[in-house]
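Novice: One predicted model, sequence on top.
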Amino acid sequence: MSSRLACDVLVVGGGSGGCVVAGRLATESEARVILVEAGPDYGTRSSGLWPADLLDGGALVTSHEWGYASGQLAGREPIAFQRARVMGGCSA
């Protein structure tokens, strides 16, 4: 059996911006809002579910990245574009 979700607004991307847009729309309008994120949602920080590397504010976290890069560049290595695949995005 499949179920369907209905909404007025679909926000794709649970990074900082997506979360703010979805939250504002949900609280300040009558719109039914769905927020979609490809990465996991570990809940609140106190849930105990967050991986240690995401909790270390001084670490460059690579465990949740998308693997985006610039591709081949003349005379240099490709440039990595660090983007986080997790609820909260790079701000997580």
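Specialist: Great, that's in hand.
Novice: C-alpha only now, for contacts and for neighbours.
Specialist: Fine.
Novice: What distance do you get for Gly18 to Ala52?
Specialist: 24 Å (CA to CA, to the nearest Å).
Novice: Neighbour count for the two, which is higher?
Specialist: Gly18 (19 against 10; other CA atoms under 10 Å).
Novice: check contacts around the more buried one.
Specialist: 11-12, 35 (CA atoms under 8 Å, 6 or more residues apart in numbering).
Novice: again with Ile34
Specialist: With the criterion set at CA under 8 Å, 6+ apart, Ile34 makes contact with 7, 9-11, 22.
Novice: try it against this one:
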Amino acid sequence: MPQRSITSKDIASLPPPGFNLAESIRFSPDDNLITYLRSPNQTLSRQLYGYNIQTDKEFIYAEPDGNNEQAEDNLSMEEKTST
């Protein structure tokens, strides 16, 4: 596959809709743990995941209480119409 330069169109369109990517990635002070937000089922509800670099294991660090209806009530009108 020939190499090409990345264009502004590439930046604006990647990742494609529907991709479930990690957000708000942070390292722990000792650099042994990475934490990030991700939605396991591609909804508005995200969970805080941890990844232990030494053990090569991912785990759920924190998750919402499960009341998705209440989470929807906390959205602004703009957020409700953008999904």
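Specialist: Thanks, I have it. Computed from a prediction, not measured in an experiment: that's the story for all the values here.
Novice: Could you quantify their similarity as a TM-score?
Specialist: Here the TM-score for the pair of chains, by TM-score structural alignment, normalised by the length of structure 2, is 0.22; 30 aligned residues with a CA RMSD of 3.5 Å.
Novice: hang on, the earlier thing: which of the contacts of Ile34 of structure 1 tops the neighbour count?
Specialist: Busiest of the contacts of Ile34 of structure 1 [other CA under 10 Å] is Ala22, holding 22 neighbours.
Novice: The strand or helix carrying that residue: which residues count as buried?
Specialist: Element membership for Ala22 of structure 1 (DSSP states H and E) is helix 16-28. The neighbour-count check on helix 16-28 of structure 1 (16 or more other CA atoms under 10 Å) flags 18-19, 22, 25 as buried.
Novice: Tell me the one of these nearest Ala80 of structure 1?
Specialist: Gly18 (22.6 Å; CA to CA).
Novice: ok, back up a step: reformat the buried residues of helix 16-28 of structure 1 as CSV; add distance to Ala80 of structure 1.
Specialist: Converted to CSV, the buried residues of helix 16-28 of structure 1 look like this (distance: CA to CA, whole Å):
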residue, distance to Ala80 of structure 1
Gly18, 23
Cys19, 25
Ala22, 29
Leu25, 33
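Novice: of those residues, closest to Ala69 of structure 1?
Specialist: Gly18 (22.5 Å).
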